[in-house]
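Chemist: Quick one, what's the 3D model for this:
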Amino acid sequence: MPTNLTVTVQSPEAGLRLDTFLAETVEDASRSFLQKLIKGGKVLINGHPCTKPSRYVSEDEEISLELPDPIPAEPEPENLSIDILYEDEDLVVVNKGPGMVVHPAPGHEKGTLVNALLYHCRGYQQSGGDVKRPGIVHRLDQYTSGVMVAAKTPQAYTSLARQAAEHSFDRRYIALARGEFKESTGCINASLGRSLAEPSRMAVTGINAKEAITHFETLERFGVACLVRLRLETGRTHQIRVHLRFAGHPILGDPVYGETRYQSWAIPPETHAILRQLNGQALHAELLGFEHPHTGKRMSFSAEPPEDFFNALQALRLLQ
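Modeler: Sure, this is the predicted structure:
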C-alpha cells in the first residue's frame, strides 16, 4: 500500500529546488526517483499538484507526496569502486564515500554498498541478515562518509549484529559545526524519536523517543565554526546530526538539520564558495572498533575524511 508523506519547508531549506528538498528529506530516495514522482503528479504543494522538479520551495509551504511500495527484489552484484580497508574470511571493512547509499531502497535499487560488496566478496549473498541488505549490521547516512564493517558469514553477522545492538562498537566521528561550543568536552544526553511535525525526521523527545547519548570534544575553533570529535554511546538514526542541532551547533552542509547557507557569515567570498561545495553534511566516521567475531581480538580501523570535508576544513583554518 502506498505511503503518504507530508513535510513543511523550514527556513534553512527555503530556496531549494523541489527535487533537492525531497531528496534530502525522504530517507533512502534518490533525486531521479523523486523527479519521476514529481513529473507523474504524485507531489502536491499546499494541496496543488506540482510537476516541475526545478520549482523552488518557500518557507512554510506544505509538501505532500505519495511513495509507492518498494519492489521486492534481491540486490544484484555491481562492479562499483569501493575503498576496502580490511578483509578476511569473516568480514570486510570499508571507507564509504559520501553519496553512496548503504543498501537498496526505493529509488536506490542499484549503486549501493551492498551491490558493490556482492561483486567484490564471493558468497556475500549468504552472509546473513535481510535478503535486501545481506551482511549489514550498521549503517551510515547517504552523505555521511567513513568506516563501516559488514559480515561475510552468518556466524560473523550474528556476532557483529549483537555488538551493534549492545552498543559495544567503538564509533568515533568528526564534524564541522556552526559556531563554537563553550566547553572543550561535554556530553549531549537527549532522547530521540520521530518528529511529531515531520515524521520523516528525527527530533529530541519525538515519537517513541529512545535514550541517545553523544560525547563531544572540540578539536579546533574558527569563530564561525568548529571542528569537533564525537563518540556515540548509543546509535540512533541521525543521532549526531540532531544532537548537534539541538545543542545549537548544526553540522555544515546538512540540508535537513544543519547549515547550508553562509551568506550572513562574515567570511571571504572564496571561503563561502568552498563551503557551498560540501557534498552533504560535513560528518565523517573516522574510527570504528569492534571484537572480531571469530578470533575475539579487538580491532580498530580509521579513515581520513573525503576531499570536500578536507577543503572546507582548510578554508576555515585560513580564517584564524
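Chemist: From now on I want contacts and neighbour counts done on CA atoms only, so please keep to that.
Modeler: Will do.
Chemist: where along the stretch 1-150 of the chain do the helices fall?
Modeler: All helices of the stretch 1-150 of the chain, identified by DSSP state H, counting those that start in this stretch, fall at 18-25, 31-39, 113-120.
Chemist: for the helix or strand hosting Val242, packing partners?
Modeler: In the assignment (DSSP states H and E), Val242 maps to helix 239-246. With contacts defined as 3 or more CA pairs under 8 Å, 6 or more residues apart in numbering; DSSP states H and E, helix 239-246 has these neighbours: strand 202-204, strand 213-221.
Chemist: Mean neighbour count, those: which tops it?
Modeler: Of the helices and strands packed on helix 239-246, the one with the most neighbours on average (mean count of other CA atoms under 10 Å) is strand 202-204, at a mean of 24.
Chemist: quick one more, to check against the first:
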Amino acid sequence: MTTYDPTGDKPGRADNSDAVRQFTVGRDDEGVRLDRWFKRHLPKVGFAMVSRWARTGQLRVDGKRAEVDTRLSAGQILRVPPGGEAKPGLGGDTPRRELTEAEIELADSMVLTQDRSAIVLNKPPGLATQGGSGQKEHVDGLLDAYVEKGPRPRLVHRLDKDTSGVLLIARTPGSAAFFSKRFSGRTARKIYWALVVGVPDIHEGLIELPLAKQPGTGGEKMHVDEKEGQTARTRYRVIDRAGNRAAWVELHPLTGRTHQLRVHMAAIGHPIVGDGKYGGQEAFLTGSISRKMHLHARRLIIEHPDGVPLDVTAPLPEHFANSLDSLGFVESEGEMPDDAPVDFSKEERKKAAKQHAKEYRKERRGERRKRTDSPTGQVRSGKPTAKAGTKAVGKLGGKPIGKPAKPGAKTFAKPGAKPAGKPSRPAAGKPAGARKPSGPPKGAPRGAPRGRG
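Modeler: Just a heads-up that it's a prediction; the model follows:
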C-alpha cells in the first residue's frame, strides 16, 4: 500500500495545501517505474509535469534526485512537489457510485474466496463482465462493493456474458500486474465444462484453428480464417455422452481468443448447447434442456503473489446442473485429478495415444473397423475435418475413435497409399495390370492400415 504521511495523517489522505508531499512506497509498487506510480496514484498529474519535476530536481526518492524511469522499491520515501492539479489518493479521483442493496447482495453472493491480493467470483450467466452498448449491469460496475481500504479492485480477464464460472479480480495494482502477466504468459490453467450437440468422433484431442473477426459483424463475431486469423488452440476431452444426442466435454483453452471455445466447437460440427450465435438452431436440444448457453468456467489454477497456487472451483449454475441430470450425467465423474499436467509433452501425448488405442481395441475387438468419410466432424487420415466452409483441421493428441492403430504404428494410410507389409506377387495367369486387393496382404500384421488401389 502506498501511504501519504508528511505529518502523521491517515494512510492515503492529504490536505489540499501547497505543502510538499511525501509518500511511502508500498509492496504493491515494488519495481514500478516512477511515471507509472504517478499514473496509478496521482492520475491528474500528466507525464509532461512529472518529466518537468524530474528535470528540475523536484522529484526525490530517499532524498536523491529521481528520473521518470527510476524503479521504486518498497519502503522508499517519495517527495512530490505541490501543484500539478494532483489530489493524492489510492483510488484516483473517479467518484465511487453508490450501489443499491440489491447490487451489494448480488456482489456478495458471487464471492467464492478472497484475500489481500484477489477476489474470486462465480459469475452467473447473463451478467456481462464489463459495460458496453446497452449494458447497464456488469461485474465491473459492482466492484465498488468490494472496496474497503485501498484501491478499487480491477478486472484481469473476462468471461462472455452468457458464460458462467470462475472470474478473478485483483485487489491492488500490484496484484493486477502480477495476475495479468500470468494470463498473458499462458501459465494460468483454465478448465471449462460444456455440453455440445452430438458426440465428437475423436474423444480427446487438440483443435488448432486460427480465428479472426468476421467481416460485417462490427467485431461482434469471430470465424475461422486460415490466412489472416490469429493462432488459437483448444484441448478437449469427452467426459461422457448421452447416446448420439449430446456430449459433456472438458475444454482447456491454450490461447485466449475472443469466443475461442464457442467457435472451435462449432467448427468441428459440435456447437455448444444454447449457443445460437455460432450454432444456429442446431445448437438447441428439445425436451427439458434449457435454451441458455451451457459453457461454464469450472476451475482456475494460477500462481499467487504469496507463492502458493490459487486453485478455485466454481459450482455449476442451476440450468447446467439440471441439464446434466436430464441427460443422465453424474457431476462427480467430471472432476479432474489435482496433479494432471497443464500441457502434455510430445512423449506424454504419444504414450496417452497408445494407451487409449489399446483400451479401445479391447472393447471393439472382433468388429470390423471402417473408414468414415463424412463432410462434417468425421475422421479422415487420423484428423477431424472442420465444419463445411473451413479448411483447417484439428491436430490430435489421441488416435481416432473406431480406427486405432496398433502400438508402434506411426500414421494412417492416405487414399492411394500402398498396403503395409511386403506386397504379394500377382497370381499366375493374371494380366500385369490386374487390380490389387483392397485389404492388407496375407501375413501383414493385424491393425495395419488398409490401402486403396
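Chemist: TM between them?
Modeler: TM-score of the superposed chains, computed with TM-score structural alignment, normalised by the length of the first structure, equals 0.66; 228 aligned residues with a CA RMSD of 2.2 Å.
Chemist: if we can go back for a sec, put together JSON lines for the helices of the stretch 1-150 of the first structure, with distance to Ser195 of the first structure and mean neighbour count on each row.
Modeler: Shown next, in JSON lines, are the helices of the stretch 1-150 of the first structure (distance: least, CA to CA, whole Å; neighbours: other CA atoms under 10 Å):
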{"stretch": "helix 18-25", "distance to Ser195 of the first structure": "12", "mean neighbour count": "22"}
{"stretch": "helix 31-39", "distance to Ser195 of the first structure": "22", "mean neighbour count": "18"}
{"stretch": "helix 113-120", "distance to Ser195 of the first structure": "28", "mean neighbour count": "22"}
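Chemist: what would the ones you listed look like in TSV with distance to Leu287 of the first structure?
Modeler: Supplementary listing: the helices of the stretch 1-150 of the first structure in TSV, determined by distance: least, CA to CA, whole Å:
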stretch	distance to Leu287 of the first structure
helix 18-25	25
helix 31-39	30
helix 113-120	18
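Chemist: can you tell me what part of the second structure stretch 137-151 of the first structure aligns to?
Modeler: Taken onto the second structure by TM-score structural alignment, stretch 137-151 of the first structure occupies residues 156-170 there.
Chemist: Please report the distance of Glu66 of the first structure from Val101 of the first structure.
Modeler: 22 Å (CA to CA, to the nearest Å).
Chemist: the more surrounded of these two?
Modeler: Val101 (26 against 16; other CA atoms under 10 Å).
Chemist: What residues does the more buried one make contact with?
Modeler: By CA atoms under 8 Å, 6 or more residues apart in numbering, the contact set of Val101 of the first structure is Asp28, His108, Gly111, Thr112, Leu113, Asp141, Gln142.
Chemist: Same question for Ile301 of the second structure.
Modeler: Neighbouring residues of Ile301 of the second structure by CA under 8 Å, 6+ apart: Ala188, Arg189, Lys190, Pro309, Leu310, Asp311, Val312.
Chemist: how about those, which pair is most distant?
Modeler: Using CA to CA, those span at most 13.2 Å, a distance reached by Lys190 and Pro309.
Chemist: Now do the helices in the second structure.
Modeler: 34-41, 47-55, 101-110, 139-142, 173-184, 260-267, 276-279, 318-326, 346-364 (DSSP state H).
Chemist: Quick check: which of these is buried the most?
Modeler: Comparing the helices of the second structure by mean count of other CA under 10 Å gives helix 260-267 as most buried, with a mean of 24.
Chemist: Tell me what angle it forms with strand 233-242.
Modeler: Per axes from the mean of the first three to the mean of the last three CA atoms, to 10 degrees, the angle that helix 260-267 of the second structure makes with strand 233-242 is 60 degrees.
Chemist: ok, average deviation of helix 260-267 of the second structure from the first structure?
Modeler: Taken over the aligned residues, the distance from helix 260-267 of the second structure to the first structure averages 0.3 Å (mean CA distance after the TM-score superposition for the first structure).
Chemist: That helix aligns to what range in the first structure?
Modeler: Against the first structure, helix 260-267 of the second structure falls on residues 239-246 (TM-score structural alignment).
Chemist: roughly how far out does the matching stretch sit from the chain middle?
Modeler: Stretch 239-246 of the first structure sits 12 Å away from the centroid of its parent chain (CA atoms, centre = their mean, to the nearest Å).
Chemist: Gly134 of the second structure - how many residues pack around it?
Modeler: Neighbours of Gly134 of the second structure under the rule other CA under 10 Å: 6.
Chemist: And it? What does it align with in the first structure?
Modeler: By TM-score structural alignment, Gly134 of the second structure lines up with Gly107 in the first structure.
Chemist: now Leu316 of the second structure
Modeler: Mapped onto the first structure by TM-score structural alignment, Leu316 of the second structure lines up with Pro305.
Chemist: close enough to count as contact, its match and Thr144?
Modeler: No: with contact defined as CA atoms under 8 Å, Pro305 of the first structure does not reach Thr144; the gap is 9.9 Å.
Chemist: which neighbours do the two share?
Modeler: His284.
Chemist: Between these two, tell me which one has more neighbours.
Modeler: Neighbour comparison, Pro305 of the first structure and Thr144: the larger count goes to Thr144, with 26 against 23 (by other CA under 10 Å).
Chemist: Let me see the contact set for the more buried one.
Modeler: The neighbours of Thr144 of the first structure, taking CA under 8 Å, 6+ apart as the test, are Gly97, Pro98, Gly99, Gly280, Gln281, Ala282, Leu283, His284, Ala285.
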